[in-house]
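1. sequence first, then the predicted structure:
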Amino acid sequence: MTAFGYVVAAGTALLMLPVATESGESSDFVTALFTATTSVCVTGLVVTDTAGHWSTFGELVILALVQIGGLGIMTLASLLGLLITRRIGLRMRLTAQAESKALGTGDMRRVLTGVALVSLTFETVTATVLTIRFATGYGYDIDSAAYHGVFHAITAFNNAGLALYPDSLTRFATDPWICVTVCLAVLAGGLGFPVWIELWRHSRGMLHRWSLHAKITLSTTALLLVLGTVAITTLEWNNPDTLGRFGVGGRLLTGFFHAVMPRSAGYNVLDVGEFRPGTLLVNDILMFIGGGSASTAGGIKVTTFALLAFVILTEIRGEPTVHVMGRKVPATAQRQALAVALLSVGTVMVATLFLLTTTPFGLDVVLFEVISAFGTVGLSTGITPHLSGPATVVLTLLMFLGRIGPITLASALALREHTRRYELPEERPIVG
């Protein structure tokens, strides 16, 4: 957490330099702080037009902060997961070594190398496709095409959602080369490093050898993607301000795109402010859940959500223990998931109440903005640039807590586990 704070501070100082803006004038502290935080926490919310306000130097600073934030978060989360695995004995494959080995320099080196390799591979492929498309389909010269391709590849894989256009990616709404490529990069970054290790090690289809974490992450991600696509496309199908202005193919493409983005990316090809209330609520749910653990995505994570769903299903069935895909889930993991979810709900509710009392905006857009910040998503109904100074600071804190909080909290809960020396008399309260 301290390291991320230092990076945010350094980024704020650089963005306050006159050379960082197009006008040559220094940005105010709140704008620089907000932009540095949204970049390091790979959120994507902005209070200024990225391309219009920041100079090339400023954009490169933002890009560096995004890369450091995304790569650092994946590394931090993976190392903490590796540490917890050795500490409490959870069988999650994070490296190619045997489960019984102790955490040592070799493990850390493999994790760091693996995270960097996964990141750079996906970013390079994405940048190549986007560069070719910008050059051949939109008449960009090779330098501009490469710059735009690399910028959006890095922000896409790291789920940052920052774009070099004032309307995000709206101008490419019906271009499958841009939309699908960005979506695939976002999904790749949102799965998490441990899952990619599983897929690499068992690339020959040995599904039974995948860890429970990989199975839950992949299956829940696929389910949420399908349900999100169906819900958003259905709710907005006849909305003339969103999907209604496209043909069938365009509606399906943009519906899929906007089902991917709430997972923590934050790009948009539609005006989010024109979404119907039901669509905003669907986005709220998807943003709060987020992506995979030890990934560039935010939210409470799909494994936390899935685990709580299995706990509820087990209780409904009246079974004494939680079994998932042929494995028994320990009670400690269940309690950690519950703690992360409830504390996250509490944080969102407190921030929402604060913004409701200090801004003139309604509940639906305020809640959307708060969850977008806490889930490090970056989608906005358009109210972020119009928030007061205190409200902007609250969103800044939410982005930082949302990115660092769930990882730190889950790890702290796991590492502080200890055995109770005695038990008190049991008494059952009334529930429900």
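-> Cool, the structure landed.
2. C-alpha from now on. contacts and neighbour counts both.
-> Noted.
3. now what about stretch 392-403, what contacts it?
-> Under the contact criterion Cα atoms under 8 Å, 6 or more residues apart in numbering, stretch 392-403 has outside partners 30, 33-34, 37-38, 41, 43, 298-299, 351, 370, 373-376, 384.
4. next one: that stretch to chain centre, how far?
-> Going by Cα atoms, centre = their mean, to the nearest Å, the spacing between the C-alpha centre of stretch 392-403 and its chain's C-alpha centre is 14 Å.
5. how far away is the residue positioned nearest the centre of the chain from L281?
-> Residue closest to the mean C-alpha point of the chain, counted by Cα atoms, centre = their mean, is A297 at 2.2 Å. A297 sits 19 Å away from L281, going by Cα to Cα, to the nearest Å.
6. repeat that for R109.
-> For R109, the distance to L281 - Cα to Cα - is 42 Å.
7. which one's more surrounded, those two?
-> With neighbours defined as other Cα atoms under 10 Å, R109 and L281 compare such that L281 has more, 16 against 12.
8. so who does that one touch?
-> Going by Cα under 8 Å, 6+ apart, L281 touches 364, 368.
9. in what helix or strand does it lie?
-> Using DSSP states H and E, L281 falls within helix 277-289.
10. next, the one to line up against it:
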Amino acid sequence: MFLERFQHPAQVVATGFLVTILTGTLLLSLPVAQSEPGSASVVDALFTATSAVCVTGLVVVDTGTHWTMFGNLVILALVQVGGLGLMTLATLFAILLSRRVGLRARLAAQVETKTLRMTDVRRVVRRVVVFSLVSETVVAAVLTGRFLIGYGESPGRAAYLGGFHAVSAFNNAGFALWPDSLTRFAGDPWIILTVCTAVIVGGLGFPVVFELARDWRRPGGWSILTRVTVAATVVLLAGGTLVLSAAEWNNPGTLGALPESDRLPGGFMMAVMPRSGGLNAVDVAQMRTESWLVTDVLMFIGGGSAGTAGGIKVTTFGLLAFVLWAEMRGEAHVNVGHRRLPDGTQRQAIAIVLLGIAMVTAGTFTLLAMTSHTLDRILFEVVSAFGTVGLSTGITAELPSAGKLVLVVLMFVGRIGPLTFATALALRERTRRYELPVERPIVG
């Protein structure tokens, strides 16, 4: 009855995530969730719950030691709910319980899963859930086997470690059970490459993954979404690997501490994790300033639409590249392959980028005013929160409570999307019933 008061499905999505965050905060505030009851403030519990639901991975306390097994399972459940999407899960439950989905539920799931046709929602939700669970199971099996055989963990402990990090990696959540994330495994390709693969697959976006599985032999028939996502992902991963590897190759605090044979895989992981993965195999705090800047850009762009990654999305970035190319060539329309890009999609991409820049600027300014940390560290932290990445230069726990709440807002907005968030605030949509005269101002 409460959700029925909202008129736009985006409002349902935003409210659903908010309710889940508050529920997680309550559970993490319980004494049974904390190794030392009373050691976590309400703000810390709220921050952790938001970071989990928004699949970010920023932490103010050590995940592996501060929380009990119950607390870690709560975090894992929040990550799973946030990764699949609250409305996706709600629609699945409606299908299983009543075998029917109402119009409002379909619209809400359509917003969350970015489905292009409302009639596809039921089928897409089933495939999303099955694909997610199967992928997590495969990754968990590989990691469990490695922890069991390579590191001598007991079967129960190996399964726990494998399952936790499989869910965290596939959902691009960034949570790890070690205080140094995955830096202790920097030279282990079984763990590093498995985690990177899970992050990439989860961050591509479900529509793209399904289309690639169906039509991978016919790239000429791919949709604009798949073409742009795949092309932008390849370019960003390759470019990020080369630039970050070159910048950190001889840095003794990061790649320089690794054998030369492990440096390129380490650089690849440094390029993968800003997609929203958040796990790291090198000490981010020891990275050079120019590497932080490159990582800022990668984190702001993020991963694919309708996936578990955050940021403005590689699709948005790629579409704007085509818009720029068409404008430079003086073309009246923006074409991607043999298809024309609608004007509404172009405006949406521009709006998302501008809203993202506004949020990052406002967050950076606010934290600079609250703390004595330098601009490069604050900017890194803010972009990581907005992009729901989870990488940090190590200042998260040092922020005052008000600063942590700023990051909470950034993570929330970054998860549900700037445009969805703005739409959720609107009470109703307005359609102009007349056209005004055209006037072309001077631009530039």
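-> Thanks, I have it. Remember, predicted model here, so these are calculated numbers, not experimental data.
11. the helix holding L281 of the first structure vs the second structure, average offset?
-> For helix 277-289 of the first structure, the mean deviation from the second structure after alignment is 0.4 Å (mean Cα distance after the TM-score superposition for the first structure).
12. which part of the second structure matches that helix?
-> Aligned by TM-score structural alignment, helix 277-289 of the first structure corresponds to residues 289-301 of the second structure.
13. one more: stretch 331-342 of the first structure?
-> Under the criterion TM-score structural alignment, stretch 331-342 of the first structure matches residues 343-354.
14. pull out the buried residues from the matching stretch.
-> Residues of stretch 343-354 of the second structure classed as buried: 346, 349-350, 352-353 (neighbour count, 16 or more other Cα atoms under 10 Å).
15. closest one to L76 of the second structure out of those residues, please.
-> For these, the minimum distance to L76 of the second structure (Cα to Cα) is 29.2 Å, reached by I352.
16. does that closest one really touch I312, like I thought?
-> Yes: counting by Cα atoms under 8 Å, I312 is a contact partner of I352 of the second structure at 6.5 Å.
17. so K328 of the first structure sits in a helix?
-> No: judged by DSSP: H, G, I helix; E, B strand; the rest coil, K328 of the first structure forms no part of a helix; its state is strand.
18. look up how far V139 of the second structure lies from the equivalent of D143 of the first structure over in the second structure.
-> By TM-score structural alignment, D143 of the first structure lines up with G156 in the second structure. According to Cα to Cα, G156 of the second structure and V139 of the second structure sit 16 Å apart.
19. these two: who's more crowded?
-> V139 (24 against 11).
20. so the residue mapped onto the more buried one from the first structure versus L225 of the first structure, what's the distance?
-> When the first structure is aligned by TM-score structural alignment, V139 of the second structure is paired with T126. Relative to L225 of the first structure, T126 of the first structure is positioned 21 Å away (Cα to Cα).
21. same check on A214 of the first structure?
-> Relative to L225 of the first structure, A214 of the first structure is positioned 16 Å away (Cα to Cα).
22. likewise for L338 of the first structure?
-> Applying Cα to Cα, the value for L338 of the first structure to L225 of the first structure is 23 Å.
23. tell me the secondary structure at the residue mapped onto M273 of the second structure from the first structure.
-> Residue pairing (TM-score structural alignment): M273 of the second structure is matched to M261 of the first structure. M261 of the first structure falls in the helix class when you classify it by three-state DSSP.
24. just give the nearest non-adjacent residue to M261 of the first structure, would you?
-> Sequence neighbours aside, Y267 is the residue nearest to M261 of the first structure in space, at 6.1 Å (criterion: Cα to Cα, 6 or more residues apart in numbering).
25. point me to the helix or strand that includes the one you found.
-> Using DSSP H and E, Y267 of the first structure maps to neither a helix nor a strand.
26. surely it touches G161?
-> Yes: Y267 of the first structure lies in contact with G161 (Cα under 8 Å); the separation is 4.8 Å.
27. which residues do these two both contact?
-> When Cα under 8 Å, 6+ apart defines a contact, the residues bordering Y267 of the first structure and G161 alike are 44, 378.
28. now the strands for the stretch 201-350 of the first structure?
-> Secondary structure of the stretch 201-350 of the first structure (DSSP state E, counting those that start in this stretch): strands located at 322-324, 327-329.
29. and the last one, what does it pack onto?
-> Secondary-structure packing of strand 327-329 of the first structure (3 or more Cα pairs under 8 Å, 6 or more residues apart in numbering; DSSP states H and E): strand 322-324.
30. what's the mean deviation for the strand it packs on versus the second structure?
-> Relative to the second structure, strand 322-324 of the first structure is 0.6 Å off (mean Cα distance after the TM-score superposition for the first structure).
31. just the buried residues of that strand, please?
-> For strand 322-324 of the first structure, by 16+ other Cα under 10 Å, it's 322, 324.
32. can you mark which positions in stretch 108-126 of the first structure are buried?
-> Those would be 108, 111-112, 114-116, 118-120, 122-123, 126, for stretch 108-126 of the first structure by 16+ other Cα under 10 Å.
33. check the offset of the helix holding L281 of the first structure from the chain's centre.
-> Distance of helix 277-289 of the first structure from its chain centroid, counting by Cα atoms, centre = their mean, is 14 Å.
34. surely R87 of the first structure meets L415?
-> Yes: taking contacts as Cα under 8 Å, R87 of the first structure lies within contact range of L415: 7.1 Å.
35. before we move on, the earlier item: please report how far the match of D143 of the first structure lies from L148 of the second structure.
-> Distance from G156 of the second structure to L148 of the second structure, by Cα to Cα: 9 Å.
36. how many other residues sit next to L193 of the second structure?
-> Using other Cα under 10 Å, L193 of the second structure has 15 neighbouring residues.
37. any idea what it aligns with in the first structure?
-> Under TM-score structural alignment, L193 of the second structure pairs with V180 in the first structure.
38. that match: what's it in contact with?
-> Listed by Cα under 8 Å, 6+ apart, the contact set of V180 of the first structure reads F257.
39. ok, now G85 of the second structure?
-> 112-113.
40. distance of it from F17 of the second structure?
-> Distance from G85 of the second structure to F17 of the second structure, by Cα to Cα: 9 Å.
41. quick one on the thing from earlier: element containing the match of L193 of the second structure?
-> Applying DSSP H and E, one finds V180 of the first structure within helix 176-191.
42. name the residues of that helix that are buried.
-> Those buried within helix 176-191 of the first structure under the rule 16+ other Cα under 10 Å are 176, 178-179, 181-191.
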